[in-house]
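Novice: Sharing a sequence plus its predicted fold:
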Amino acid sequence: MSEEVIGSAPRFSVIVPVYKVQGYLRECLDSVLSQDFADFEVIAVDDRSPDGCGAILDEYAARDTRVTAVHRAENGGIGQARNTGVERARGDYLLFLDSDDTFAPGAFRAMADRLAQTSDPEILLFDHVRTYWWDKVQPSASGELLAQTGTETFRPADHLESLNLFAVVWNRAFRRDFFTGNGFAFTDGVYEDALMVYTTMLTAETAGCLDQVCVEYRQRRQGNSMKTPGRTHFTIFEQYRRLFAFLDTRPDLDRVRPLMFERMVSHFLFTFARENRVTPADRPEFFHRAAAMYRYLEPAGFVVPAGLDGAKYQALRRGSYPAFQALKLVNGARVSGRDRLRKARRTLGKQAFQRFYQLQLRRPVDENLAVYSAYWNRTPACNPLAVYEKAKELAPHVHGVWVIRKGAEDTVPAGVDFVVANSPRYWEVMARAKYLINNVNFAGDIVKRPEQVHLQTHHGTPLKRMGIDQQKYPAAAKGMSMRKLLERADRWDLSLTSNQHSAEQWERVYPCAFRSLDAGYPRNDVYYRATAEDVLAIRDRLGIAPGRTAVLYAPTVRDYQAGYVPRMDLERVTRELGEDVVLLVRTHYFYGADPRLAELQERGALIDVSTYPVVEDLCLAADALITDYSSIMFDYANLDRPILTYADDWDVYVRSRGVTFDLLSGEPGETPGVIATNEDELIDAFRSGRWDGAEATALRAAFRARFCQWDDGHAAERVVRALFLGQGPTPAALPLAERTVAPSPRAAVAAVPGAVSVPTAEVSAADVELAG
């Protein structure tokens, strides 16, 4: 620990109120803990957040003594959470950071230096930038004003221009004895920042400025409470009543009242003009309450601004809502359902289908109809298929229909109802189905009706960067419209996750209004339900000779390469591994058939399983997995069998696609087993036995605990109960130690009478017990 932290009280207490920000919280905390000035404490207050925030805080607190995690028994709002943090604070200065924002590198060092130069003023103001999801960074309007002050201090009430700075508490540091000594506390409800800023600034005798950007203020596309319409925004009136009640106790500040009045009215008009704050139904009441406060609090001799702003003030003073509307002062015209439908019509394909689809959209939604699709309408598969099968058992009243691309009709199993994409019935079921289930996005021209419920199941845990993160990686985002991607993600109501890592990533990279469904991946249920007979039958179908160790090799796609390019000399590897090992090779589904693989298979060197329809079967048949960065590793980890990471191009992959964690770190929870960066290392891993040794086993256990968090064989049931039956995601996930996984091939041989034994390795007692 740095010498700077020696002493009974830290220089800074960073107070972070936390509620429903699991996709951003790690970045927020990391921005604090990575500061090069280390004399601080973090008091993170979990305001009874319903997601994984509390667990994240506990994780950080466990590994860094500077972090204190406080869990409130009841949700009290951001103001109460901040008050809780102040009560625990020991630092000389209080810093308030919202949990979806970040501190800029070097911020604390710059603050500490400026505080020393200004003899510890009661308030230190500093600069910020706004950051947007499309990577735009917008400077604040405060830079010039902050720079003019230099290292001088001032009394804010004597320098009224300082009161025009953005009225939030996170762009300033408060000396703790000043803050607590004057009894400042945050009030309930939104708009609490404005009240706190103005009362503290008008009370302070000394303030200083720092013109360095210290906070990166995230402009969230969705999820910001200030951009959620509703009655909560009426709290603004009470906050400004409190401000003027404060001014009533300070006759020495009468000269400030006109400015505070102007700030109040501007804030009312700003809030009123936004439909994402005040709903159309609430507008008349909001307007009249704002007008009443205007007339009640207007200072004698107040001069309204010139121009359009002045016209707004005059209309508000008169209290005439029709006159205000006539000025066209309400921003964001209401978009009726008819307008949305008209926009959707323009995006549809052929004229005949346009008219037909428009007709279907006017018909009632069928409460007992569900539409399924997987992998861009390829064939029934993955999580949607597992949900479909379980729904037939638990919710038979819901009829399921699959969307299939033209030409793939013969891949649909007998008895499964389906429609061909863009056929008349396709438009009908897409318009009328209550439930929409997909592991990718439905086509962009589909209109998501308010009555419909869209479940996005995804099709893997993200090691690689996804969603808006791909903007930084041109090879990955080539030809992709982020705007259209997010418009499609806006249709999601539920986002299915199998672990906390995925839940955090999806919320951050798809900044939309969906709710996370933490139920596990239904497609992985089979890993807990397959029997020894099932495992042996699959191996027989694949042509795996009895007694051979089957190794599944499943590399992922490379965005920086065109077509399938083998990452290893498959002929050499199979030869070096010996006759007892058979390699099952599965190329990514983006690639077509590869003639070289066909040739090697014909020669008996390997088995090409690239077109085998059920990847779960391949995993059950394999004694071990070799992969690189494919999400198959997370699913295979459920089986608790060896995983080898073959990463010959890690640096290139990281630069071209980006990753969410360091797969090659060798740290528990990040690396699933043996790492090989070339063929020699891979071959040696098998020859030496390291592929299934104690170290690899320990790494696999930690990896499984982190990424198989909610997979226990009951994921499909939880999804069906939550989606179709309204029962919530029940039953609760079993603890890892209580789950029974499908037997390994060795254990399956031991469990099935008459099965051919495995000569390459002895069957352990644990294998026999597992198979039973």
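Specialist: That came through fine.
Novice: switch to C-alpha atoms for all contacts and neighbour counts from now on
Specialist: Noted.
Novice: what about the helices in the stretch 401-550 of the chain?
Specialist: 424-432, 474-477, 482-489, 500-509, 526-529, 532-542 (DSSP state H, counting those that start in this stretch).
Novice: Can you check which of these gets nearest to Q325?
Specialist: Closest to Q325 of those, according to C-alpha to C-alpha: helix 482-489, at 30.5 Å.
Novice: Pull out the buried positions in the closest one.
Specialist: 482, 486, 488-489 (16 or more other C-alpha atoms under 10 Å).
Novice: what's the answer for stretch 656-668, then?
Specialist: 656-659, 663-664, 668.
Novice: same check, this time on stretch 333-345
Specialist: 344-345.
Novice: Give me the contacts around it.
Specialist: 280, 354, 358, 445-447 (C-alpha atoms under 8 Å, 6 or more residues apart in numbering).
Novice: For those residues, work out which two are farthest apart.
Specialist: Once C-alpha to C-alpha is applied, the contacts of stretch 333-345 give P280 and Q354 as the farthest pair, at 30.9 Å.
Novice: and L327, how many residues sit next to it?
Specialist: 12 (other C-alpha atoms under 10 Å).
Novice: now swap in D711 and tell me
Specialist: 30.
Novice: which SS state does it fall under?
Specialist: coil (DSSP: H, G, I helix; E, B strand; the rest coil).
Novice: Start and end of stretch 4-21, how far apart?
Specialist: 31 Å (C-alpha to C-alpha, to the nearest Å).
Novice: and if you look at stretch 544-564?
Specialist: 25 Å.
Novice: hang on, F246 packs against M196?
Specialist: No: using C-alpha atoms under 8 Å, F246 is not in contact with M196, being 11.0 Å away.
Novice: So the two - more neighbours on which side?
Specialist: Applying other C-alpha under 10 Å to F246 and M196 shows that M196 carries more neighbours, namely 20 against 16.
Novice: Alongside the first one, take a look at this:
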Amino acid sequence: MPSPENLPRSDSPLLSIIVPVYGVEGYVRQCLESILDPSAADLEVIAVDDRSPDNCGAILDEMAAADPRLRVRHLDRNTGLGQARNTGLDMAAGEYVWFFDSDDHATEGAVRAVLDRLAKTRPDVLLVDHERELWDGTRVPNSGGRHFREPPAPPVFTCAERPDVLRIMMAAWNKVIRREYLLGLGLRFSPGYYEDLNVTFPLLMAAGRLSLLDRVCYVYRQRRSGGITRSASRRHFDAFDQYERIFAFMDAHPGTEPFRGLMFDRVIGHALMILEREDRISRPDRREFFGRITAFSRRRRPSGHGVPGGRLKAVKYRLIDRGAYAPYRLAVTLTKVRRRAGALPRTAVRFARRGGRTGRRLAGRLYYRVQLRMPIDENLVVYAAYWYRGVACNPAAIYEKAAEMAPHLRGVWVVKPGARGPVPDGVDTVAPGTLRYLRVLARAKYLVNNVTFPNAVIKRPGQVHVMTQHGTPLKKMGLDQMDFPVGAKGLDFKAQIARADRWDFLLSSNPLSSEAWHRGFPCRYEMLEIGYPRNDRLAAATPDERARLRARLGVPEGKKAVLYAPTHREYRNGYRPMFDVDRFARELGDEYVLLLRPHYYYPAADDGQDDDRVMDVSGHPSVEDLCIASDALLTDYSSIMFDYAVLEDRPIAVLANDWETYRLTRGVNLDITAAPPGVLARTEDELIEAFRTGAPWSDTAAKARDAFRARFCPWDDGRAAERAVERIFLSGR
């Protein structure tokens, strides 16, 4: 299969795919990768950056540099989806145009199948089938998919011959349109919500040649948050202007008369759907919206048009005609009550099960519930890290900076008995499960964690939850793990997302993290792109601090200390180094000492006694200490490499001897083998040879490290904790 470099952009491609881009940094890469089929030479892709506030613009430029078929236009101001599509249309050179939403994606082979069908049938409009992708990864077939097959369609036809095409999903993205036909009709996408209605329906009604591709080509992603038309706003009233434009088009095109009744029913059905979705029209605006439906119905209902089938639908039509909002609301409410009645037995079972729990747990829950009703302590902050394992990581850095910048705040750390490492003097701690633990969780203004608080924790109004995370996600995280069952074994994704719904702030260490967090945790938090507070120490490290730490650790003077910090592997049981540690130490000789630091999931390295060549530092509480004290890092796919790169003068070596297995079982967001932060070894022999020859300290490795640091450490300037405290605690949120 040819590579994109060998597919130069044609000046007159068969197909131009237009992708307006705004606020979708977690999805736009997948969208474009699905479109840029390496085998499709007769293609151009136009991405319109609609002044996106995130990293979309940089992602587009990166991808355009790698594929000449992708053109990028950066707009000076946000214009909205409709105008961004128009901008792309004006730039397009293709015989056909296909409008894609940038958080959706094509199925495998879809672009090739569309190009083939266009070449064979040359229609005015080609309609393609789609499926919905829910937030949990479930794929739902198009409920109107039968219109592609029943009855079997000829290669080309008109709307009059097959009017049911008007019942297919009213969207721009499931229609591939001959560009000159679209321009000849004078149709443009409108401003506001539902901007494609006044384009898509007229296109079908006026077309001389329609074609159906009975193949799922498009995946419509239904995001948990961020979809503008699935949020409460008066902008949903824009729909009525779009409806009027459709009927104005029919007024100007007499041949569309046969479609008026069907279009009227489609409009009324769509308007009622908007009204009856509780999350779209605010309660104070619902009577007015209903009134607009009535006004439209009285103005545009075709003469002699009957009431559609179905008892409830007939009732709604009559109430619309009368403008009877109160009876309409009563009819809708009664329908919902009947549907919910079936859930009562299940609810009773759940209550019965709860009644069988132990008295002690019930007493604790009762105490917690009581505390939730007590006033919030505006100056109390609860900190936690690594499932209560100690005082560490980003929360610890924020805690220390808050003591300096916001001394009015009191911090309490949740630390379980037997935590790794001593708790610093003066740090107030509470043990999980105690009454005080329940009290501070219920009454603290702020809760700061680098993993998650238990499912039972309730976020009350007025509380602020901060998720700092604890590493750059080279590996897949959150919902992205659903496609990798080995790595996702035992995970409860619904619970995971419910916990993420509590977050008010999510810290990001770099643009790669922002992309991954948006995809993996699609919730309504504010992303703080500030770098990692724990890395402030690395950015400010001095030779004196390094010398003190080496002495404290007992690193032999004059030796090069190589920190070996591998990641966890779900496909393996327990910790085992990925190479022969004894051989490594033996062959490199007395010049080196290897510091063994397994993933924090494991209690100790268990690699024998420490000696002058190998030291077990798995029990040391601070990985930042180890980074500063070492001379080089040896890792595999651990996020520690992104932190270590902040130390500008320290080499990094990556051992990737199981890369394909790890990539297929855990899933990755970055191919570290394509752009490593220094030396890359595929085998144990290559690793030993690299250190024997001093390759990690070579100019080539240094250039790779510099490029890696520029890409993945842009915000690690030593002030991340300061920015976190300022935004979270002092901004008056």
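Specialist: Done, it's in. This one's a predicted model, so the numbers in the text were calculated from it and none came from an experiment.
Novice: Is it possible to get a markdown table of the helices of the stretch 401-550 of structure 1 that adds distance to L57 of structure 1?
Specialist: Output for the helices of the stretch 401-550 of structure 1, formatted as a markdown table (distance: least, C-alpha to C-alpha, whole Å):
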| stretch | distance to L57 of structure 1 |
| --- | --- |
| helix 424-432 | 42 |
| helix 474-477 | 32 |
| helix 482-489 | 28 |
| helix 500-509 | 13 |
| helix 526-529 | 31 |
| helix 532-542 | 41 |
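Novice: Let me know which of the ones you listed is the nearest to E87 of structure 1.
Specialist: helix 500-509 (29.4 Å).
Novice: Packing partners of that closest one?
Specialist: strand 515-518, helix 694-707 (3 or more C-alpha pairs under 8 Å, 6 or more residues apart in numbering; DSSP states H and E).
Novice: Redo those as a markdown table? Include distance to G91 of structure 1 and mean neighbour count.
Specialist: Output for those, formatted as a markdown table (distance: least, C-alpha to C-alpha, whole Å; neighbours: other C-alpha atoms under 10 Å):
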| stretch | distance to G91 of structure 1 | mean neighbour count |
| --- | --- | --- |
| strand 515-518 | 36 | 20 |
| helix 694-707 | 35 | 20 |
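Novice: Redo those as a markdown table? Include distance to L494 of structure 1.
Specialist: Formatted as a markdown table, those follow (distance: least, C-alpha to C-alpha, whole Å):
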| stretch | distance to L494 of structure 1 |
| --- | --- |
| strand 515-518 | 5 |
| helix 694-707 | 20 |
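Novice: Identify whichever of those lies nearest to Y589 of structure 1.
Specialist: helix 694-707 (23.2 Å).
Novice: which residues are contacting stretch 485-493 of structure 1?
Specialist: 441-442, 444, 448, 453-456, 467, 510-515.
Novice: how does it look with 7 Å?
Specialist: 441, 444, 448, 453-456, 510, 512-515 (C-alpha atoms under 7 Å, 6 or more residues apart in numbering).
Novice: What residues of stretch 230-237 of structure 1 count as buried?
Specialist: 230, 233-234, 236-237.
Novice: Put together CSV for the residues you listed, with secondary structure and distance to D51 of structure 1 on each row.
Specialist: CSV is the format used below for the buried residues of stretch 230-237 of structure 1 (DSSP: H, G, I helix; E, B strand; the rest coil; distance: C-alpha to C-alpha, whole Å):
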residue, secondary structure, distance to D51 of structure 1
G230, coil, 22
H233, helix, 24
F234, helix, 27
I236, helix, 28
F237, helix, 31
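Novice: Of those, which is the nearest to V652 of structure 1?
Specialist: G230 (47.9 Å).
Novice: Can you tell me which of the buried residues of helix 482-489 of structure 1 is nearest S266 of structure 1?
Specialist: L486 (32.3 Å).
Novice: what does that closest one align to in structure 2?
Specialist: Alignment note: L486 of structure 1 maps to I497 in structure 2; criterion TM-score structural alignment.
Novice: Relative to W503 of structure 2, how far out is its match?
Specialist: I497 of structure 2 is 10 Å from W503 of structure 2, by C-alpha to C-alpha.
Novice: check contacts around C393 of structure 2.
Specialist: Counting by C-alpha under 7 Å, 6+ apart, C393 of structure 2 has contacts 385, 470, 534.
Novice: which residue numbers in structure 1 go with stretch 715-728 of structure 2?
Specialist: The aligned range for stretch 715-728 of structure 2 is 710-723, by TM-score structural alignment.
Novice: same check, this time on stretch 580-587 of structure 2
Specialist: By TM-score structural alignment, stretch 580-587 of structure 2 lines up with residues 569-576 in structure 1.
Novice: Also stretch 190-210 of structure 2?
Specialist: With TM-score structural alignment as the criterion, stretch 190-210 of structure 2 aligns to 187-207.
Novice: Now that stretch: buried residues?
Specialist: In stretch 187-207 of structure 1, counting by 16+ other C-alpha under 10 Å, buried: 187, 189-207.
Novice: What of stretch 272-283 of structure 1?
Specialist: 272-280, 282-283.
Novice: How much space separates the residue nearest the centre of structure 2 from S513 of structure 2?
Specialist: Against the mean C-alpha coordinate of structure 2, by C-alpha atoms, centre = their mean, the closest residue is R519 at 1.4 Å. Noted for R519 of structure 2: a distance of 10 Å to S513 of structure 2, by C-alpha to C-alpha.
Novice: Common neighbours of those two, please.
Specialist: By C-alpha under 7 Å, 6+ apart, no residue touches both R519 of structure 2 and S513.
Novice: need the contact list for A402 of structure 2.
Specialist: So A402 of structure 2 contacts V725 (C-alpha under 7 Å, 6+ apart).
Novice: hmm, 10 Å instead?
Specialist: 381, 396, 408-411, 721-722, 724-726, 729-730 (C-alpha atoms under 10 Å, 6 or more residues apart in numbering).
Novice: I am finished for the moment; much appreciated.
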